[in-house]
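Visitor: Sequence first, predicted model second:
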Amino acid sequence: MNGTNEEIDRIQRRLAALREEVGKRIVGQSDVVEQLLVCLLCDGNALIESNPGLGKTTLVRTVAEATDLSFSRIQNTPDLMPADITGTEIIREVNGEREFVFERGPVFANLVLADEINRATPKTQAALLEAMQEKQVTTAGETRELPRPFFVLATQNPIDQEGTYPLPEAQTDRFLLKILVDYPARDEEREIVDRYTTGAPDPAVDRVLSRDGLQRAQQLTRQVPIADDVRDDVIDLVRATRTAEDVEFGASPRASMGLVLAAKARAFLDGRAHVSWEDVEAMAHPVLRHRIIVDFRAEREGVTPDDAVSNLL
């Protein structure tokens, strides 16, 4: 890895501190926190799915506070327009003369929380495509760079809820991970109730990782070595999704790249200098679950994409 042992140790300690800071406000959900931090290290986007009221917004806002990233939130509704996200030109009077000035939308932030993205219309969902993939937006014929680093962390309710628009495959493939947030355990829920019903202020979160530090961590993540046989097993796993019995549509080579990179990030986050197969197993479901579609027969029998990934593993 292109970095001194001292630098690598320092950044890995900062990442461990980041986990602790997030834990000040988020009770439990260790896998969810790990997957979100993996996404940041990979410079990727995440789709976070759960029922309402499980702390998704609090989680993302806390990560922004602890990492010195600018933060914006987009509440998606059926009447939200693309210009409401990217920005628009307005007429403003300057020195007695009127001129067009570009008013930047909420997408111009390091960390963009697109809340309930599947409540926006497909046209508005598509407005995020260029931003997610190219880190830029084009409005009024002009291309504008987005701040770096740039992440879209989108939340969605389960598709079977009323008033939602399923995300098209072209957009879901832009998300590195699909993170599922489940209900807390009983003891965790009791702690949540005790913590947030006493009138005490929210726990303060310290800024433990700078913007430059995060970008350096992203560079080091890509340099984590992976053995050839582990890399080849990842490729074989993704290729197997295209011929599996229960799968109608398998994952693309983007999934192979994403799984290797996510495994590297998990290893780096855990303070290790190499990728193990355990890292691949831990990241396979969040990387693949939104990229494969089970066939009608399997779906009728209750087989989910996660089941298909487990069988392949």
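Guide: Happy to help now that I have it. As the structure is a prediction and not an experimental result, all values here were calculated from the model. Numbering: from 1, shown residues only.
Visitor: rest of the way, CA atoms for contacts and neighbours
Guide: Noted.
Visitor: how close does the spatially most central residue of the chain get to Ala244?
Guide: Nearest to the mean C-alpha position of the chain, counting by Cα atoms, centre = their mean, stands Ala46 at 1.9 Å. Counting by Cα to Cα, to the nearest Å, the gap from Ala46 to Ala244 is 26 Å.
Visitor: Tell me how many other residues crowd Phe175.
Guide: As a burial measure, Phe175 scores 24 neighbours (other Cα atoms under 10 Å).
Visitor: for it, what are its contacts?
Guide: Each residue near Phe175 by Cα atoms under 8 Å, 6 or more residues apart in numbering is listed here: Gly44, Asn45, Ala46, Leu47.
Visitor: Secondary structure element holding Val33?
Guide: helix 30-41 (DSSP states H and E).
Visitor: what's the following helix or strand after that helix?
Guide: Downstream of helix 30-41 (by DSSP H and E), the next one is strand 46-49.
Visitor: other SSEs contacting that following strand?
Guide: Applying 3 or more Cα pairs under 8 Å, 6 or more residues apart in numbering; DSSP states H and E, one finds that strand 46-49 contacts strand 151-156, strand 177-180.
Visitor: what's near enough to touch Glu116?
Guide: Counted by Cα under 8 Å, 6+ apart, Glu116 has contacts Gln75, Asn76, Thr77, Ala154, Thr155, Gln156, Asn157.
Visitor: Can you give the contact residues for stretch 45-60?
Guide: Against stretch 45-60 from outside (Cα under 8 Å, 6+ apart): 22, 25-26, 36, 39, 113, 115, 132, 151-158, 172, 174-183.
Visitor: ok, of those residues, which come out buried?
Guide: For the contacts of stretch 45-60, a neighbour count by 16 or more other Cα atoms under 10 Å gives the buried set as 22, 25-26, 36, 39, 113, 115, 132, 151-157, 172, 174-181.
Visitor: Which secondary structure elements does the longest helix along the chain sit against?
Guide: Taking DSSP state H as the criterion, the chain has its longest helix at helix 5-23. With contacts defined as 3+ Cα pairs under 8 Å, 6+ apart, the packing partners of helix 5-23 are helix 30-41, helix 56-66, helix 211-222, helix 253-269.
Visitor: Show me the one of those that comes nearest Asp228.
Guide: The closest of these to Asp228 is helix 253-269. By Cα to Cα, the value is 11.2 Å.
Visitor: Give the buried residues for that closest one.
Guide: For helix 253-269, by 16+ other Cα under 10 Å, it's 255-269.
Visitor: hold the first one in mind and look at this next one:
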Amino acid sequence: MTDLDHHRDRNHEPSTDDELSVSSVANLCTELEENVARVIVGHDDVVEHVVTAMLGRGHVLLEDVPGVGKTMLARSIATSIDCMFRRVQFTPDLLPSDVTGVNVFNQKTREFEFQPGPVFGNIVLGDEINRAPPKTQSALLEAMEEEQVTVDGDTRELPDPFVVIATQNAVEPNRTYDLPFAELDRFMKKLELGYPEPDEETELLGRTVGGHPIESLEPVTDRETIVRARETVAKVRVEEPVRAYATRLAGYTRENARVGVSPRGTIALLRAAQARAITEHREYVVPTDVKIEAPVVLGHRIRTDDRARDGDRVVEEALERVPVEAERV
């Protein structure tokens, strides 16, 4: 039985000692994307970005207008993996303890017991995250960076893997809150779906008028296999010239914006590039992987004083002007 057969066998409990090959992880990515495409029509590139972010040990922020499928995309990804899925509907009255959990006094044992919040899941959907005030949003800071939660002085580890897929509306500015910059920086990628093309929307209507395909979607892999796939991605080689190129891109943003890309952002860029290389059946990163990932990994980490020149534009400039190879002195 091959590695790929292992993740298809629902009764197989994979050992952490079994290493998935690059080819089997690439095939797993394809299988996940094709499964999600049964629900999400016309956004294959966005689906691929979400899958590679997950395998690159990152979190994803989906921002767009209401009704284009942000929440459904997150649900489809979660449903495609047999793991713990938790959902948090962010509202203005949501408290931090509603996310992380709270200690509750047990009258029978006369002791406090910890009741875990929805953050204790493998894939956590933060729906409309910008409807909650910054204090509640910041409840995710420790979880997203350190994969742990501290409540009343006690620190508890989160399940492995732990992935946050958050959605936020790009409209109703008077009824939403801006995400703290420190939280934005913890999202590996910020993605937009956009409206479907006419033929895509027609196909979508045909799929959903009678009943929604999400209801019949089945898992194609499990938690253990995702953990092993992540280990394979982490071993993808990133040679010094590629690391130096990523550093020069980050340096350009710091020199040409009020707030440039942090080292955390550069790490996220290379982790995303590692996952991108896997999808091409490669065990090493090339500059093209970095270029493909840079726009969705770096743009939201940049702040400028020019409204006409936002972070996305700074990244475009960096990709145009920063040479792949260092100039010889």
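Guide: Cool, the structure landed. Here the structure is a predicted model, which means the values were calculated and not measured.
Visitor: Please state their TM-score.
Guide: The TM-score (TM-score structural alignment, normalised by the length of the first structure) is 0.91; 303 aligned residues with a Cα RMSD of 2.0 Å.
Visitor: before we move on, back to that, give the equivalent position in the second structure for the residue nearest to the centre of the first structure.
Guide: Residue mapping for Ala46 of the first structure onto the second structure gives Val60, with TM-score structural alignment as the criterion.
Visitor: Roughly how far does that match sit from Gly251 of the second structure?
Guide: Val60 of the second structure is 24 Å from Gly251 of the second structure, by Cα to Cα.
Visitor: for Ala234 of the second structure, same thing?
Guide: From Ala234 of the second structure to Gly251 of the second structure the distance is 24 Å (Cα to Cα).
Visitor: Quick one: the strands in the stretch 201-329 of the second structure, in order.
Guide: 221-222 (DSSP state E, counting those that start in this stretch).
Visitor: now the helices for it?
Guide: 223-234, 240-255, 263-279, 287-298, 311-321 (DSSP state H, counting those that start in this stretch).
Visitor: Find me the equivalent region of the first one in the first structure.
Guide: Mapped onto the first structure using TM-score structural alignment, helix 223-234 of the second structure covers residues 211-222.
Visitor: List the buried residues of that stretch.
Guide: Gly213, Leu214, Gln215, Arg216, Ala217, Gln218, Gln219, Leu220, Thr221, Arg222.
Visitor: I'd assumed Lys264 was in contact with the last one.
Guide: Yes. With contacts counted by Cα atoms under 8 Å, Arg222 of the first structure reaches Lys264, the gap being 6.9 Å.
Visitor: The helix holding Val33 of the first structure vs the second structure, mean deviation?
Guide: Its aligned residues in the second structure lie a mean 0.9 Å from helix 30-41 of the first structure after superposition (mean Cα distance after the TM-score superposition for the first structure).
Visitor: what comes into contact with stretch 89-98 of the first structure?
Guide: Outside stretch 89-98 of the first structure, the residues touching it (Cα under 8 Å, 6+ apart) are Glu99, Phe100, Val101, Phe102, Glu103, Ala140.
Visitor: what's the span of stretch 100-117 of the first structure, first residue to last?
Guide: 30 Å.
Visitor: thought Arg19 of the first structure was touching Val33?
Guide: Yes. With contact defined as Cα under 8 Å, Arg19 of the first structure counts as touching Val33 (7.4 Å).
Visitor: Distance check, the nearest residue to Cys42 of the first structure once chain neighbours are set aside against Arg10 of the first structure.
Guide: Closest residue to Cys42 of the first structure apart from its sequence neighbours, by Cα to Cα, 6 or more residues apart in numbering: Gln218 at 6.1 Å. Distance from Gln218 of the first structure to Arg10 of the first structure, counting by Cα to Cα: 14 Å.
Visitor: what comes into contact with the longest helix of the first structure?
Guide: So helix 5-23 of the first structure is contacted by 33-34, 59, 62-63, 66-67, 205-206, 208-209, 213, 217, 220, 268-271 (Cα under 8 Å, 6+ apart).
Visitor: Give me the aligned partner of Val261 of the second structure over in the first structure.
Guide: Aligned partner of Val261 of the second structure by TM-score structural alignment: Ala251.
Visitor: was I right about its match contacting Thr241?
Guide: Yes. Ala251 of the first structure lies in contact with Thr241 (Cα under 8 Å); the separation is 6.2 Å.
Visitor: Spit out the residues that contact those two alike.
Guide: Ile292.
Visitor: would you turn the helices of the stretch 201-329 of the second structure into CSV with distance to Leu4 of the second structure?
Guide: Converted to CSV, the helices of the stretch 201-329 of the second structure look like this (distance: least, Cα to Cα, whole Å):
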stretch, distance to Leu4 of the second structure
helix 223-234, 10
helix 240-255, 30
helix 263-279, 14
helix 287-298, 24
helix 311-321, 36
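Visitor: For Leu95 of the second structure, find the nearest of these.
Guide: Across the helices of the stretch 201-329 of the second structure, closest to Leu95 of the second structure is helix 263-279 (Cα to Cα), at 27.6 Å.
Visitor: Average offset of the closest one relative to the first structure?
Guide: Looks like 1.1 Å for helix 263-279 of the second structure (mean Cα distance after the TM-score superposition for the first structure).
Visitor: what's next to that helix, contact-wise?
Guide: 22-23, 25-27, 29-30, 52-53, 55-58, 185-186, 188, 233-234, 236-238, 243, 246-247, 250, 283-286, 289-290, 293-294, 297-298, 301.
Visitor: Just the buried residues from those residues, in ChimeraX please.
Guide: Buried subset of those, written as a ChimeraX selection, criterion 16+ other Cα under 10 Å:
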select :22,23,25,26,27,29,52,53,55,56,57,58,185,186,188,233,234,236,238,243,246,250,283,284,285,286,289,290,293,294,297,298,301
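Visitor: Burial check on Glu157 of the second structure, number of neighbours?
Guide: 12.
Visitor: what residue of the first structure matches up with it?
Guide: Checking TM-score structural alignment: Glu157 of the second structure goes with Glu145.
Visitor: Surely its match touches Lys135?
Guide: Yes. In this structure, Glu145 of the first structure is within contact of Lys135 by Cα under 8 Å, at 6.5 Å.
Visitor: Now that Phe114 of the second structure has come up, it's in contact with Gly101, right?
Guide: Yes. With contact defined as Cα under 8 Å, Phe114 of the second structure counts as touching Gly101 (7.1 Å).
Visitor: Look at these two and report which has more neighbours.
Guide: Gly101 (19 against 15).
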